[in-house]
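# A predicted structure for the sequence below; I have some questions about it.
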Amino acid sequence: MKNILVTGGNGQLGQSLQNLANAYPQFNLLFTDYQDLDITDAEALAAYFSARQIDACINCAAYTAVDKAEGDEDNAFLLNFQAVLSLAEICAQHNAQLLHVSTDYVFSGKQNVPYTEKDDTDPDSIYGASKVRGEAAAIGYNPDTIVIRTSWLYSEYAVNFAKRMQELMREKQELNVVFDQAGTPTYAGDLAKVILDILQYKAVNPDAALGGIYHYSNEGVTSWFDFAVAIKEMTGATTAVYPVTSDKYKTLAKRPAYSVLNKEKIKSTFGITIPYWRDSLAKCLKNK
């Protein structure tokens, strides 16, 4: 049985991994959050790895308060860059596979075709810039690191767009939602399964050179407005949902106008099939 450290275990991806743990009996998933293990503390990381035989680490921990990061740059880079570098170093020292989760915010959103892993990063926010640095640090120090960029993550857990829309639709008669930002929602349950399948693939093919960046989201393209309308339809809510442009909804951090990810690399490398976003949304809403 392989010991898999999961950081950020109380977040929505961490909880989605917890939900799947019994389906992967070959893995002993060790879930931690900042109360248990402060990944910004290199000495704490070294002590944790020394006390256990860690075979892989899934880094779900991140500074994800996108707007807050604009005024809190030091802490955003501490968690999204320095801590990731420390994880890459400790994983390399212990011959443990590092799988690090990143984001579509590494792109500016100025192009109009799906982003591939080879496209240049060009973040327009502190959050995005900190995630770019984390990716580069992890792969630069430890080329075996697997980075998975994802987008518009939601689930039954923690705080996310799908849960917030359901709350607002119970409270309000009308909602305005931006329609000029295009991307793809990603159900955390689907991403969690792919992560565990990749680690399973690596366990069966230990000599395979898999390090690098991969993109994963559900299939399809939509807007935040259409995402909200789908939630309304699937839950039977009666709230009126209206489309508005981004300039009517001011935020501190600039969001990518287009952040659709090309998933051909991850599909061809690991032989996976990716569900359509509406199908996964329906599954999530039934699980609430």
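The structure has been received and is ready for your questions. Owing to the predicted nature of the structure, the values given are computational and were not obtained by experimental measurement. Numbers count the residues shown, from 1 in each chain.

# C-alpha only now, for contacts and for neighbours.
Will do.

# ranges for the helices of the protein?
Along the chain, counting by DSSP state H, helices occupy 12-20, 42-51, 73-77, 83-93, 126-141, 161-171, 188-204, 224-235, 264-270, 277-287.

# buried ones in the fifth one?
Of the residues in helix 126-141, those buried by neighbour count under the rule 16 or more other CA atoms under 10 Å are 126-139.

# take the residues you listed and lay them out in JSON lines including distance to residue 59.
Shown next, in JSON lines, are these (distance: CA to CA, whole Å):
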{"residue": "126", "distance to residue 59": "20"}
{"residue": "127", "distance to residue 59": "16"}
{"residue": "128", "distance to residue 59": "17"}
{"residue": "129", "distance to residue 59": "18"}
{"residue": "130", "distance to residue 59": "15"}
{"residue": "131", "distance to residue 59": "12"}
{"residue": "132", "distance to residue 59": "15"}
{"residue": "133", "distance to residue 59": "15"}
{"residue": "134", "distance to residue 59": "11"}
{"residue": "135", "distance to residue 59": "12"}
{"residue": "136", "distance to residue 59": "15"}
{"residue": "137", "distance to residue 59": "14"}
{"residue": "138", "distance to residue 59": "11"}
{"residue": "139", "distance to residue 59": "14"}
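
# next, the one to line up against it:
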Amino acid sequence: MGILDGKAVVVTGAGRGLGEAYARHAAAEGARVVVNDVAGAEEVAGAIRAAGGEAVAHEGSVADPERAASLVRLCADTYGGLDGLVNNAGVTHFAHPWDDDPAVLRRVVEVNVLGTLYCGTEAARVMRGGSIVNVVSGAMLGRADAAAYSASKGAVASLTLSWAGALAEREVRVNGVAPLAWTPMMELDPRRDGISSPGQTPDLMAPLVTYLLSDLSRAVTGHLVRFLPDKLHLIAQYAVKQPVLEREAWDVPAIAEAFAGALEAEPPGATRWRV
């Protein structure tokens, strides 16, 4: 018996890396899984079946709204419904702002933001109860030389909380996870040596996603969860920071005084995204 017995789950970007780990772990806990990716989906689905699980493959980019819709339909048609969606598909990009290529920026937004939106909105049409797990990143707090990626993950964090509120009446939970593991995507990161090591494998991240897909998390929604092999904590979404200064009117000298004192800002390039 597994904690996901009988549940039908879609995992995007599951042909390798973190998505593959999420799909395999969910299947091992009894989920019937639709494995999506632009490549490798059939191999992962086949491996799940060979291990005694249930899985079907879906090939295509979630950045295409028709492919995203067909992904949800495949799950509903094959397994009779949709109980869980893991929006894992994503691409990364690192560049100085002055070197950014508009075509690359568009691709990051289309896959990371629109792909998540397309799959989530299709899932919302059919789900009554269940769980959506969006994959965000610590970079959503702002990382130098990763503007498009940071912005895309910040957008996914915001839509996570929006969906959590909107889907509560349908008893659909929505949470975001910010994992840290060594994946093929990590090879592109110029700071990879200081972020993770090959020992931090994707399978270490999978239990959190399985938990959020399960009924054990029935009271958990609207959270952004940071998960490292040795750390688990929540991340606050944007909120008013204290102190809140009040005056009857603000002129330039008063504003300058505030920023030189009580509102002294953190310097650019702060690495709090690594926590």
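Perfect, thanks for sending it. Bear in mind the structure is a predicted one, so any value in this text is a computation, not a measurement.

# of all the helices of structure 1, which lies closest to residue 214 of structure 1?
Closest to residue 214 of structure 1 of the helices of structure 1 is helix 264-270 (CA to CA; 5.8 Å).

# state the span of structure 2 onto which that closest one is aligned.
The alignment of helix 264-270 of structure 1 onto structure 2 (TM-score structural alignment) finds no residues at all.

# what packs against that helix?
Secondary-structure packing of helix 264-270 of structure 1 (3 or more CA pairs under 8 Å, 6 or more residues apart in numbering; DSSP states H and E): strand 212-215.

# what range in structure 2 does the strand it packs on sit on?
Using TM-score structural alignment, the match for strand 212-215 of structure 1 in structure 2 runs over residues 223-226.

# if I look at residue 208 of structure 2, how far off is residue 120 of structure 2?
Distance of residue 208 of structure 2 to residue 120 of structure 2, given as CA to CA, to the nearest Å: 20 Å.

# those two - which one has more neighbours?
Neighbours per residue (other CA atoms under 10 Å) separate residue 208 of structure 2 from residue 120, with residue 120 holding more: 25 against 17.

# which residues touch residue 197 of structure 2?
By CA atoms under 8 Å, 6 or more residues apart in numbering, the residues touching residue 197 of structure 2 are 181, 182.

# residues near residue 264 of structure 1, how many?
If you count neighbours by other CA under 10 Å, residue 264 of structure 1 ends up with 15.

# list the contacts of it.
Taking CA under 8 Å, 6+ apart as the test, residue 264 of structure 1 contacts no residue whatsoever.

# state the distance from it to residue 3 of structure 1.
Taking CA to CA, one finds residue 264 of structure 1 at 30 Å from residue 3 of structure 1.

# just confirm residue 57 of structure 2 is within a strand.
Yes: under DSSP: H, G, I helix; E, B strand; the rest coil, residue 57 of structure 2 sits within a strand.

# surely it meets residue 34?
Yes: between residue 57 of structure 2 and residue 34 there is a contact at 5.7 Å, judged by CA atoms under 8 Å.

# out of the two, which sits in the more crowded spot?
Between residue 57 of structure 2 and residue 34, residue 34 has the larger neighbour count (other CA under 10 Å), namely 29 against 23.

# does that one touch residue 75 like I think?
Yes: judged on CA under 8 Å, residue 34 of structure 2 makes contact with residue 75 at a distance of 6.3 Å.

# next one: residue 99 of structure 2 from residue 187 of structure 2, what distance?
Residue 99 of structure 2 is 20 Å from residue 187 of structure 2, by CA to CA.

# repeat that for residue 135 of structure 2.
In terms of CA to CA, residue 135 of structure 2 sits 19 Å off from residue 187 of structure 2.

# quick one: which of the two has more around it?
More crowded of residue 135 of structure 2 and residue 187, by other CA under 10 Å: residue 135, with 26 against 11.

# please pull up the equivalent of that one in structure 1.
Match for residue 135 of structure 2 (TM-score structural alignment): residue 101.

# so who does its match touch?
By CA under 8 Å, 6+ apart, the contact list for residue 101 of structure 1 reads 58, 59, 60, 147, 148, 149, 150.

# most neighbours out of those residues, which is it?
residue 58 (27 neighbours).

# list the residues that contact the aligned partner of it in structure 2.
Using TM-score structural alignment as the criterion, the counterpart of residue 58 of structure 1 in structure 2 is residue 86. Counting by CA under 8 Å, 6+ apart, residue 86 of structure 2 touches 9, 10, 11, 12, 132, 133, 134, 135, 209.

# looking at these, which is nearest residue 79 of structure 2?
Ranked by distance to residue 79 of structure 2 (CA to CA), these are led by residue 9 at 9.2 Å.

# in structure 1, what residue corresponds to that closest one?
So residue 9 of structure 2 corresponds to residue 4, using TM-score structural alignment.

# for that match, grab the count of nearby residues.
For residue 4 of structure 1, the neighbour count with other CA under 10 Å is 22.

# for structure 2, which strand is longest?
In structure 2, with assignment by DSSP state E, the single longest strand is strand 172-179.
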